Every structure is written in C-alpha cells, then in structure tokens.
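> Mind looking at a prediction? Sequence and model below.
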Amino acid sequence: MSDCIFCKIIAGSIPCNRVYEDEEILAFHDIHPTAPYHILIIPKHHIATVADLTTTEDALIAGKLLVVAGQIARTLGFAEKGYRLVFNANRDGGQEVYHVHLHLLAGRAMSWPAG
C-alpha cells in the first residue's frame, strides 16, 4: 500500500529503530511509546486489520507475530518479569495505522484497563 506508513517503513523509505527482522516480520520501537519498551511487530505483507486475517496463511503470520514477541521479550530481558501484548482492531478498538500490528509493552507494571 503506497499510503501506509508501515509499508513505507518496510520499504526503507521511512527509518525506524529495528529490534527484529526476518523475511516475514519487522519489529521496531514505537515513536510514541506508552511504556519504557513499546515495540511494534508487523507482518511485511500488508493486511489492514485483524478482521482481515481470514486464511490459513494469515493464521500462520499472526501466530508468528506472537512467537517473535516472546523472542524479543527474552532477548531484551523482560520475559520473566512480564509484558503486555495488544492488537487494536478498527477505529473503536483504537487502531490508528491500518496495517496489522502487535504492540509489545514492557518495563513497568501494567494496569487494567490498559494504560
């Protein structure tokens, strides 16, 4: 998608502070963090929202987002202490960028509701 900011990051036309990258996934620090660690984990293939995850291939990539989140948590040293994973879906769910992304939040105690 030419107007998607995450697609532009994937293409390299917008810089990011990468944490993880492979052929299917990119993870980078959020530029407006809400926790000491706020990492966005995205598929390199554009999928607008969680509601658009409809195929077996989509299920595999969604699962891989979760696996990568665990790897990042272990690598950065906060897996044992804990972290929060959040998908926002569509406007009322708080989604601002319409490219599926998983928020990985850590580095402080999380409250509920989310904050």
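Structure's in. What do you need? Residues are numbered from 1 along each chain as shown.
> Could you use CA atoms for every contact and neighbour count after this?
OK.
> So which residues of this structure form helices?
Taking DSSP state H as the criterion, the chain carries its helices at 5-11, 56-76.
> Let me know which of those is tucked in deepest.
Comparing those by mean neighbour count (mean count of other CA atoms under 10 Å), helix 5-11 comes out on top with a mean of 17.
> what comes into contact with it?
Contact partners of helix 5-11, identified using CA atoms under 8 Å, 6 or more residues apart in numbering, comprise 1-2, 14-16, 26, 44, 46, 97, 99.
> Use this one as the comparison:
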Amino acid sequence: MSYDKNNIFAKILRGEIPCKKVYENDHVLAFHDINPQKKVHVLVIPKGEYIDLNDFNSKASDKEIVELNKAVTHVANLVGAKDKGFRALTNIGSDGGQEVPHLHFHIFAGEKIGKMVS
C-alpha cells in the first residue's frame, strides 16, 4: 500500500483542514480529536508520510522515531495525564482498527479508561 496524500491527517499537516493544536515541533503534530472517545482524546502524528507503525519503523530516521516517542509522553503531560495516567494507542491495518492511513497515536486520559480489549 502506498501513502495516500489526501488522507485527513495529510490535509491537516498541509493546513487545508484546521485542528485544535496541542503541540508541534519539526517532526510531530498533536491535536485534539474531533470525535473524542474519552474526556481527553488527543492525536499525535508524525509529519512524515507514514502509513502505520510498521511503515514508520522501517522508513523513519532515528531522529523522527525518537521525536515521536518523546512527543507521546510530552503531550500526555501537557494535557494533565502525568499523575493519574493515560493510554497511548495506535491501530495498524484493518484488523487492528486503523481508519486513517497515516500513523497516529491516540492519547486517552482524564478518566478511568477500563479494559484494554473487550
């Protein structure tokens, strides 16, 4: 599968669709989900064209990998999840529930999350 340059996250990165930004650096953008599933629901995405975590880990530079991992924790702290905890989740492929073909981590926080899988 090749990267779809017209997916919603690519459009957000190009500024074609607005977002409620939480954090940004040279490699990462984090913003509030428009359809939150929990009290706090933020998405953290790399700025590069990566379909999923498999694609990212095989093609991204070491700097991009480090920056994305650091950003997940940093964003969780920015949204107040440092003390009570949070869940960081990425879906891969159709069986994994991935809906947008651009790597993204969901940060859920602000309330008890519950079981991992039901």
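Great, that's in hand. All values derive from a computational prediction rather than experimental measurement.
> By how much does stretch 61-72 of structure 1 deviate from structure 2 on average?
Here the mean offset of stretch 61-72 of structure 1 against structure 2 after fitting is 2.0 Å, by mean CA distance after the TM-score superposition for structure 1.
> just how off-centre is that stretch within its chain?
9 Å (CA atoms, centre = their mean, to the nearest Å).
> cool, and stretch 79-97 of structure 2?
8 Å.
> And for that stretch, what's in contact with it?
So stretch 79-97 of structure 2 is contacted by 40, 52-54, 72, 76, 98, 103-110, 113 (CA under 8 Å, 6+ apart).
> The same query, at a cut-off of 10 Å, please.
Residues outside stretch 79-97 of structure 2 that contact it (CA atoms under 10 Å, 6 or more residues apart in numbering) are 22, 40-44, 51-55, 72-77, 98-114, 116.
> Which stretch of structure 1 lines up against that stretch?
Alignment of stretch 79-97 of structure 2 against structure 1: residues 76-94, by TM-score structural alignment.
> Next, the buried residues of that stretch.
78, 83, 88-90 (16 or more other CA atoms under 10 Å).
> cool, and stretch 22-39 of structure 1?
Neighbour-count burial for stretch 22-39 of structure 1 flags 25-30, 35, 37-39 (criterion: 16+ other CA under 10 Å).
> Check these and tell me the two furthest apart.
Pairwise distances across the buried residues of stretch 22-39 of structure 1 peak at 21.9 Å for 25 and 35 (criterion: CA to CA).
> just the angle between the top strand by length along structure 1 and helix 56-76, please?
Secondary structure assigned by DSSP state E gives strand 37-43 as the longest strand of structure 1. Relative orientation of strand 37-43 of structure 1 versus helix 56-76 (axes from the mean of the first three to the mean of the last three CA atoms, to 10 degrees): 150 degrees.
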